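J.: sequence unknown, structure follows:
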């Protein structure tokens, strides 16, 4: 990964920071007029760190505070490569020194425990509080363990989700390393909507890559409540070519709808209790919702996600709060890292325009989602989005998915683009 730079990424995909912002309405007047306003950003992941960095770069006089409880952030995108055994957890871990020292963002390592919208104040776990003119929330996801009988959040120390990268990634990796040759890895995939639509299937690929290399008599089973998944044809083509019958995917109407999990027995009960699938390593990815602080702040809808004005990502619940990233309802935009990165830029421009008294413009953005099936076999899906008729909509005829039936050279190039994309986007976010 480290052989690729942001320059290579930008050259490969024809993107620059300035070009990325032309579609979201930034003008020099907006940046200048923001003055000494104070914007607080909650959450230092992909969306939050992007918003903080671009706000400060585009309006240097603005006071921008980023609040994040952890000293570093481990990206979910790229974490499957750690499970595949060819990348380290350190390589997908990012700090905030550049945002603080070079960009001038005030980074506070603390946790937000409350938001008072009336007084425009956030309360911190340390006992401090901060006032804001505008608040950007990028709280990520939390899990709905209540939706699955038999398993609780505390059981993640036995049956990991690894859908928040870091210690959970390392736990799942250790379990795979300890699994006997000939053992069974079972993933219980989440229902829609969830973070990173193709993510479970790249994970299955990377687990199979590790097992084929080190424990080739093992089996991979995916129990999926859905009847299909993102890039399914591409993944299944790659699985057949590289893993034969090692991977078995079961959709919702074919025994994939899990109704209960026996934690002690590492057994999934499906198909009305008629089917019992026992695992040596079980990876349960629960149903998801917006991060807890969004609920506590009263920003979520009945489905557990934050509804926003998709033109600006301003919360429909409060005129001074914006919600971006996986937690938001963003029309056709997926819950992906690249989408969150774009949303961070959209909200930066929207805030600058509002503070300068300018009307918001209709933003355009793009999202590319890569996946590895082996170290040298990549697939991708891309789309362009534009605000139309009150929602983020995919632009007809834009983007597309990798074509089926391509050569090993083509797939190797996609794998190289995958790693270049990661290097470029993470440098764009955290410097």
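T.: Happy to help now that I have it. Just so it is clear, the model here is predicted, and its values are computed rather than measured. Residues are numbered from 1 along each chain as shown.
J.: going forward, measure contacts between C-alpha atoms and count neighbours the same way
T.: Fine.
J.: In space, what's closest to residue 204 - neighbours in sequence excluded?
T.: residue 220 (7.3 Å; Cα to Cα, 6 or more residues apart in numbering).
J.: part of a strand, is that neighbour?
T.: Yes - assessed by DSSP: H, G, I helix; E, B strand; the rest coil, residue 220 belongs to a strand.
J.: What segments of the stretch 51-200 of the chain are helices?
T.: 79-84, 97-101, 167-178, 199-214 (DSSP state H, counting those that start in this stretch).
J.: Can you tell me which of those is nearest to residue 34?
T.: Checking the helices of the stretch 51-200 of the chain against residue 34 by Cα to Cα gives helix 97-101 as the closest, at 19.4 Å.
J.: about what we covered before: measure how buried the residue nearest to residue 204 is and give me the count.
T.: Residue 220 sits with 22 neighbouring residues when counted by other Cα atoms under 10 Å.
J.: ditto for residue 213
T.: For residue 213, using other Cα under 10 Å, the count is 11.
J.: So which residues of the stretch 301-431 of the chain form strands?
T.: 306-309, 314-315, 321-323, 328-329, 364-374, 377-388, 391-394, 400-401 (DSSP state E, counting those that start in this stretch).
J.: Give me the residues contacting the last one.
T.: Judged by Cα atoms under 8 Å, 6 or more residues apart in numbering, the contacts made with strand 400-401 from elsewhere in the structure are 231, 379-383.
J.: now the third one
T.: When contacts are taken as Cα under 8 Å, 6+ apart, the neighbours of strand 321-323 outside the stretch itself are 134-138, 306, 308, 312-315, 347.
J.: Need the residues you listed in JSON lines (columns: neighbour count and distance to residue 14).
T.: What follows is the contacts of strand 321-323, written out as JSON lines (neighbours: other Cα atoms under 10 Å; distance: Cα to Cα, whole Å):
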{"residue": "134", "neighbour count": "21", "distance to residue 14": "32"}
{"residue": "135", "neighbour count": "27", "distance to residue 14": "32"}
{"residue": "136", "neighbour count": "28", "distance to residue 14": "28"}
{"residue": "137", "neighbour count": "30", "distance to residue 14": "29"}
{"residue": "138", "neighbour count": "29", "distance to residue 14": "27"}
{"residue": "306", "neighbour count": "30", "distance to residue 14": "32"}
{"residue": "308", "neighbour count": "24", "distance to residue 14": "30"}
{"residue": "312", "neighbour count": "24", "distance to residue 14": "25"}
{"residue": "313", "neighbour count": "25", "distance to residue 14": "26"}
{"residue": "314", "neighbour count": "26", "distance to residue 14": "29"}
{"residue": "315", "neighbour count": "23", "distance to residue 14": "32"}
{"residue": "347", "neighbour count": "28", "distance to residue 14": "22"}
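J.: this is the other structure I want to compare:
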């Protein structure tokens, strides 16, 4: 696994996406762009608008004075990082790139007059509006679960914050031999490898601090992104025996160990085996699935998701709960002169990930600069890479390239995953890539 060969083999064409700032600076026309949402998508869009055309007036509207990054946040649970380390400042966007950062809450827009209104009484005119609202967790979709339960007894922590810190405290204080249940979400959801990486990181932590403890994943799905490479890691590190159909696939590329039944630190109850969660009881700490009722010590519910409430309030969602967009420039199909990027958008084969939001933001920034100058938006090429850990020194990934095919965003590359026959050095290198990516990606977005 040589990264240069991998990227060349995938045919990445990012040069056509972001490599022409000097030309755009010379040719671009000034205008006013307001960006709502200071997460990965919104911050990237604000920065790259100014990079492509410094003459643009770019305003970023964000409720919080700093960003708490979700990517890498599961490492708070095993003490590898801290909640404070997840916080990212907007200072560089303002001081280095000239973005006007407004700490306020967007509440409504006047599409006819092209004005965004905020809770603080501001009326912000725009030529183009970019909305990157993120996700909302549907706590009430699971009987017995609610926001109050999540904040007191069964934290989700999928949007990092106080629930993440609570979950870390619960796990680190769990009784010897306790049971940690992760209720995985249905598709689509933010960060497809995330629940399974979280399970692995805690299985590794338990090996050192609570060796009799067990992680159980209750899953409504029969598979997940990186499933074969992740299960191979679980097999090698935690005594996990993959289901027979997966064992057959994995064995074609790597040697699997056969472990004694019940010896694994991880159990995966897939959808066809009754893994879908029917209800939870926060008082008794029980999780009822289609197959059985599990008595747990710590429960991490990752509920179904939809576009954040702001997207609904601005009239950007459809019956699916997500935001339909024109694929070439992510222009809203609901409201003119508005673009919706990131997790909230309907992006076909592109996953809901920070990497996707970053790529979408760059493409939309390029499109807006061109359109304001009276030129058509170029057809973009997008990519996504999700790094994940099966252990602190066991890295893996999924990497994809996307183009428009028949008006939809389609994956065009073949090889996607860390090879099953990857060497021990390549696996360790994958873990280093993951840690390096956390730093460089954050710098690309916010610095």
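T.: Yep, it's here. The structure displayed is predicted, hence computed values, not measured ones.
J.: care to give me the TM-score?
T.: With the length set by TM-score structural alignment, normalised by the length of structure 1, the two chains reach a TM-score of 0.92; 417 aligned residues with a Cα RMSD of 2.1 Å.
J.: Now for the contacts of strand 321-323 of structure 1: which two are most distant?
T.: Of all pairs in the contacts of strand 321-323 of structure 1, the most separated under Cα to Cα is 134 and 306 at 16.8 Å.
J.: Leaving out sequence neighbours, find the closest residue to the aligned partner of residue 178 of structure 2 in structure 1.
T.: Aligned by TM-score structural alignment, residue 178 of structure 2 pairs with residue 183 of structure 1. Of all residues not flanking residue 183 of structure 1 in the chain, residue 218 sits nearest, at 4.9 Å (Cα to Cα, 6+ apart).
J.: Repeat that for residue 231 of structure 1.
T.: residue 198 (6.8 Å).
J.: contacting residues around the aligned residue in structure 1 for residue 294 of structure 2?
T.: Using TM-score structural alignment, the partner of residue 294 of structure 2 in structure 1 is residue 277. Residue 277 of structure 1 makes contact with 267-270, according to Cα under 8 Å, 6+ apart.
J.: Residue 277 of structure 1 and residue 161 of structure 1, how far apart?
T.: Residue 277 of structure 1 sits 17 Å away from residue 161 of structure 1, going by Cα to Cα, to the nearest Å.
J.: And residue 90 of structure 1, by the same measure?
T.: When residue 90 of structure 1 is compared with residue 161 of structure 1 (using Cα to Cα), they lie 20 Å apart.
J.: Pick out whichever of those two has more residues nearby.
T.: A count of neighbours by other Cα under 10 Å puts residue 161 above the other of residue 90 of structure 1 and residue 161, at 24 against 10.
J.: For that one, what is the corresponding residue in structure 2?
T.: Per TM-score structural alignment, residue 161 of structure 1 is aligned with residue 156.
J.: Kindly report the same for residue 353 of structure 1.
T.: Residue 353 of structure 1 maps onto residue 370 in structure 2, by TM-score structural alignment.
J.: my read: its match touches residue 363, true?
T.: No - using Cα atoms under 8 Å as the test, residue 370 of structure 2 is too far from residue 363 to be in contact (10.7 Å).
J.: out of those two, which sits in the more crowded spot?
T.: Taking other Cα under 10 Å, residue 370 of structure 2 and residue 363 do not tie; residue 363 has more neighbours (27 against 20).
J.: List the residues that contact that one.
T.: Shown in contact with residue 363 of structure 2 (Cα under 8 Å, 6+ apart): 17-18, 329, 380.
J.: same thing but at 7 Å, please
T.: Shown in contact with residue 363 of structure 2 (Cα atoms under 7 Å, 6 or more residues apart in numbering): 17, 329, 380.
J.: Tabulate the residues you listed (CSV), appending distance to residue 108 of structure 2.
T.: Listed next are the contacts of residue 363 of structure 2 as CSV, based on distance: Cα to Cα, whole Å:
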residue, distance to residue 108 of structure 2
17, 31
329, 22
380, 30
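J.: residues in structure 1 aligned with the longest helix anywhere in structure 2?
T.: Scanning structure 2 for the helix with the most residues, using DSSP state H, yields helix 424-446. Across structure 1, the stretch matching helix 424-446 of structure 2 (TM-score structural alignment) is residues 408-430.
J.: ok, average deviation of that stretch from structure 2?
T.: Taken over the aligned residues, the distance from stretch 408-430 of structure 1 to structure 2 averages 0.9 Å (mean Cα distance after the TM-score superposition for structure 1).
J.: how distant is that stretch from the center of its chain?
T.: Distance of stretch 408-430 of structure 1 from the chain centroid (Cα atoms, centre = their mean, to the nearest Å) equals 16 Å.
J.: which residues make contact with it from outside it?
T.: Here stretch 408-430 of structure 1 has contacts from 1, 4-6, 8-9, 46, 49-50, 94, 96, 98-99, 370, 372, 376-379, using Cα under 7 Å, 6+ apart.
J.: ok, the aligned residue in structure 1 for residue 318 of structure 2 - contacts?
T.: Mapped onto structure 1 by TM-score structural alignment, residue 318 of structure 2 lines up with residue 301. Residue 301 of structure 1 makes contacts with residue 307, as judged by Cα under 7 Å, 6+ apart.
J.: With residue 329 of structure 1 as the reference, measure out to residue 301 of structure 1.
T.: Distance from residue 301 of structure 1 to residue 329 of structure 1, by Cα to Cα: 10 Å.
J.: Common neighbours of those two, please.
T.: What both residue 301 of structure 1 and residue 329 touch, as defined by Cα under 7 Å, 6+ apart, is the set residue 307.
J.: Would you mind listing the residues in contact with the equivalent of residue 106 of structure 2 over in structure 1?
T.: For residue 106 of structure 2, the aligned position in structure 1 is residue 112, judged by TM-score structural alignment. Shown in contact with residue 112 of structure 1 (Cα under 7 Å, 6+ apart): 122-125.
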